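Quick one: sequence and predicted model below, then my questions.
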Amino acid sequence: MSPEPIEAALRPYVDSGDLAGAVAVSAGPADAEVACVGVRDLTTGVAMSRDTLFRIASLTKPMVAVVALALVEDGTFALDEPVDRWLPELAGRPVLRTIGAPLHDVVPQARPITVRDLLTYTHGYGVVMAPPGTYPIQERIDELALGPGPDPEPFSRDEWLARLGTLPMLHQPGAGWSYHGGGEILGALLQRATGKDLEALLQARLFGPLGMTDTSYGVTDPARLAQTYRPAGPGRLAARAEPAGRWSPPLRVSGATGLVSTVDDCVAFGRMLLAGGAGVLGPGSVARLTTDQLTGAEKAGALWLPGFFDRWGWGFGGAVATGREAPGPAAGSYGWTGGLGTALYTDLAGGRVNVLLTQREMTAPVPEPYADAFWVAVAGQPAHARRPADRSA
């Protein structure tokens, strides 16, 4: 696809001040004409370019899921194998009677958490989608610094698991769906099951074979890194405070967030799926990864946005579009969106890899207007710019 329609769709948001810049593409198996608009940093004025580094946030989740499935193929563990022997902190944890129950009002765990539960996010730990302070469990999650976010916590993997293991579960394994926690725990599982560092595993099983040379948990070249911003009103952006040591891998690398990457590396990941695994995974594993794995009961018990599962399913580590959301990815697309304004969806039927990379922090778990404009351009429809302040229009 020519980059001009995407550039035309995103340019108004840069001109209005709602975006500093973006790099985006709708790539086929061979073509990848990249659209670059705006700047990496409003202070320096350095232009966005194809080699700009982005914090891709939750786009980490599908990548870690691929490595988990590669280990299933190797026999490191089985999909339906309990994880208790690797993650004893989570073995036999009690389950809240209801999501709003006091923390002592619990019932026994009905069965162990399995590898499949972690990949499908049906394991029982995760984000509670409700206003802060609605439920006692939210307050405890915040007290323990276990909530999601793009910045790493100042403690180790083992400390993170120890803290998580003091909480009751949100629901029984396989009885609901909760966001984010599956990726976090999956990353810890991969490390303990193999005895290897998570980044080393990703490098050996995914980044190296696919030539994703710019993807890591650290920043290989700080001069190429785009500044992250948060919205500060219509047409205004404020630079996000970056955590100390932001150039280096964090103390605890996460299976849910934290990777830094480029548009070409994201395209390489999507093309691997289009090619049926390209030696990284077998075709059967790609099919499982990209197929909706959730039952109706799991969707009904989801602690997530009302109506989300009317148009979406969840495969392994990422969403599957079960119907076309206009504007949005085509039906059958697999991928996810990151909280710092990133998106990577592979349209398996259409043979396209669609990537949108910004560093504008999302204000809510719904697409921003500039993302809508990107999807309209990808679909070949006229783009009409709206500012974030006009979202309800």
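Sure, I can see it.

alpha carbons only for contacts and neighbour counts from here, please
Will do.

how far does the helix or strand hosting G313 sit from the chain's center?
G313 belongs to strand 312-314 when assigned by DSSP states H and E. Distance, stretch centre to chain centre, for strand 312-314: 14 Å (CA atoms, centre = their mean, to the nearest Å).

From D74, how far off is G282?
11 Å (CA to CA, to the nearest Å).

between the two, which one's more packed in?
Between G282 and D74, counted using other CA atoms under 10 Å, the more crowded position is G282 (15 against 10).

which non-adjacent residue is nearest that one?
G276 (6.8 Å; CA to CA, 6 or more residues apart in numbering).

For the strand holding G313, which helices and strands make contact with it?
strand 319-321 (3 or more CA pairs under 8 Å, 6 or more residues apart in numbering; DSSP states H and E).

Report all helices and strands that the strand it packs on contacts.
So strand 319-321, by 3+ CA pairs under 8 Å, 6+ apart, packs with strand 312-314, strand 334-338.

Give me whichever of those is most buried.
Neighbour counts (mean count of other CA atoms under 10 Å) averaged over each of the helices and strands packed on strand 319-321 peak at strand 334-338, with a mean of 26.

Can you spell out which helices and strands pack onto that strand?
strand 319-321, strand 342-347.

Tell me which residues are up against it.
By CA atoms under 8 Å, 6 or more residues apart in numbering, the list of residues contacting strand 334-338 from outside reads 56-59, 62, 290, 315, 318-321, 343-348.

follow-up on the earlier one: shared neighbours, G282 and D74?
Common neighbours of G282 and D74 (CA under 8 Å, 6+ apart) do not exist.

And here is the other one:
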Amino acid sequence: MPAFAPTSPEAAGMSKAALDRIDNHLKRRYIDAGRFPGTQLVVSRRGHIVHSSVQGFADLEREVPLKDDTIFRIYSMTKPITSVAFMMLVEQGLVALDEPVHKYIPDWKSLGVFQAGVAPAFVTRPPARPMQIVDLLRHTSGLTYGFQQRSNVDAAYRDRQIGTIELAGTLDSMIADLAKIPLEFSPGDAWNYSVSTDVIGYLIGKISGVPFERFLKERIFDPLGMADTDFFVPTEKAHRLAACYNAAATGMMSVRSPSAKGGLTLQDDPATSPYLSPPSFISGGGGLCSTAADYLTFCRALLNGGALDGVRLIGPKTLALMTTNHLPGNRDLTDMSRSMFAEATYSGVGFGLGFSVTMNPAKTLIAGSPGEYAWGGAATTSFWIDPAEELITIFMTQVIPSTAYPVRRELRTMVYAAITDSNL
């Protein structure tokens, strides 16, 4: 899809004036204030694009305007794609969700749970039960991310550069390193955002017999026509890669551009970015670059029950399984989470197999529907799908960390406020 051609919002039960207010909000509060370099927002309802906007710059230093086909680092928005790919193998009968992970990674059979100590002299205890495949998909595995800086286990991840944005090593080396680091908790006892989806990517390659990146290309990207989604940006598309920025602690940013009233600290220059060449570590948890158009294609397939334009990724019952809360006891993230970040609200939100899942909108204190599923990325990209309202929203920018501003909450409130004809 080279460009977006919005239809009348009113024809899909939405208010154009209310949608336009979102653009004004983003421009005033974020772009003009120097908090974001630029933004892209796409809203689709009832099978029609009802709103599409691009504002600001993809690259402030070079004054490159953001465009419909700008390529973004989507970081953890990679996770839903990887999770869908894995469930394709489940549908083929090649793997089951309740199988122990050590069936496929024998060196993990003796993984213990952290009790005390620092690497390499950890004191551990046996887990209450083995880690299962489902634990990886729903982040109840006992694995972690080093950036959480909460425990000695996190520190061991940082020491070995496991799960960092500047990815090092290979999938094989990550699996070998994780065999030497204890779990933070017994699988199933808690929810902790982690490298679990990177492990899922490793398992896709091992179980399918096809390299993980090739599996995604042959089974998802090529069939759906997602031509701009990959783990690197080829030379002929390099001019479309956006710059990525760091948000300052004050809520503003620092390296000045004449085009911005605030400032920006450049985190990744698109002219020298590591994303311009194939990585050694193929991260199913956060490695993809994509466009809003490509990601909308993926979301449309999900909203349509797992298929789009004659291409079926997964069956509707499998998708329903993925978008159901899988946290033990049907608890929400408030009850089970050991990590706090901005990819989802917590109260009233559970976690499925690769997505956050809204269970009770009243508890989230944000307008929405039960059964919405969503996720976001470290550079403040995000999406959500609301099957009840036949709604897809995709937001793109490039500012790390995603916790810097409450833009996701604001977007949800304002997009739902634009609905004039609810399906509920």
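Sure thing, it's come through. All values derive from a computational prediction rather than experimental measurement.

Kindly provide the TM-score of these chains.
Between these two chains, after superposing, the TM-score reads 0.88 (TM-score structural alignment, normalised by the length of structure 1); 376 aligned residues with a CA RMSD of 2.6 Å.

quick one, what contacts the counterpart of the residue nearest to G282 of structure 1 in structure 2?
Counting by TM-score structural alignment, G276 of structure 1 corresponds to G305 in structure 2. Counting by CA under 8 Å, 6+ apart, G305 of structure 2 touches 314-316, 319.

Can I get the buried ones among those as something I can paste into PyMOL?
Buried subset of the contacts of G305 of structure 2, written as a PyMOL selection, criterion 16 or more other CA atoms under 10 Å:
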select buried, resi 314+316+319
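
Tell me the one of the contacts of G305 of structure 2 nearest M131 of structure 2?
L319 (22.8 Å; CA to CA).

Mean distance of the helix or strand hosting that closest one to its aligned residues in structure 1, please.
Using DSSP H and E, the element containing L319 of structure 2 is helix 316-322. Compared with structure 1 after fitting, helix 316-322 of structure 2 deviates on average by 0.7 Å (mean CA distance after the TM-score superposition for structure 1).

Please identify the buried residues of that helix?
316, 318-319, 322.

can you tell me what part of structure 2 the strand holding G313 of structure 1 aligns to?
Using TM-score structural alignment, strand 312-314 of structure 1 pairs with 349-351 in structure 2.

Touching that stretch from outside, list them.
138, 323-327, 330-334, 356-360, 364.

at 10 Å what do you get?
Under the contact criterion CA atoms under 10 Å, 6 or more residues apart in numbering, stretch 349-351 of structure 2 has outside partners 137-140, 191, 322-328, 330-337, 344, 356-361, 363-364, 370-374.

what about the residue nearest to the spatial centre of structure 1, distance to L167 of structure 1?
Residue closest to the mean C-alpha point of structure 1, counted by CA atoms, centre = their mean, is S58 at 2.2 Å. Counting by CA to CA, the separation of S58 of structure 1 from L167 of structure 1 is 23 Å.

Quick one: the strands in structure 1, in order.
Using DSSP state E, the strands of structure 1 run over 21-27, 35-38, 54-57, 95-96, 106-107, 229-231, 237-239, 259-261, 312-314, 319-321, 334-338, 342-347, 352-357.

average gap between the fifth one and structure 2?
Read it as strand 106-107 of structure 1. In the superposition with structure 2, the average deviation recorded for strand 106-107 of structure 1 is 1.3 Å (mean CA distance after the TM-score superposition for structure 1).

Which neighbouring elements make contact with that strand?
When contacts are defined as 3 or more CA pairs under 10 Å, 6 or more residues apart in numbering; DSSP states H and E, strand 106-107 of structure 1 packs onto strand 95-96.

Have a look at how far, on average, the strand it packs on is from structure 2.
Mean deviation for strand 95-96 of structure 1: 1.5 Å (mean CA distance after the TM-score superposition for structure 1).

what's that strand aligned against in structure 2?
Going by TM-score structural alignment: strand 95-96 of structure 1 matches residues 113-114.
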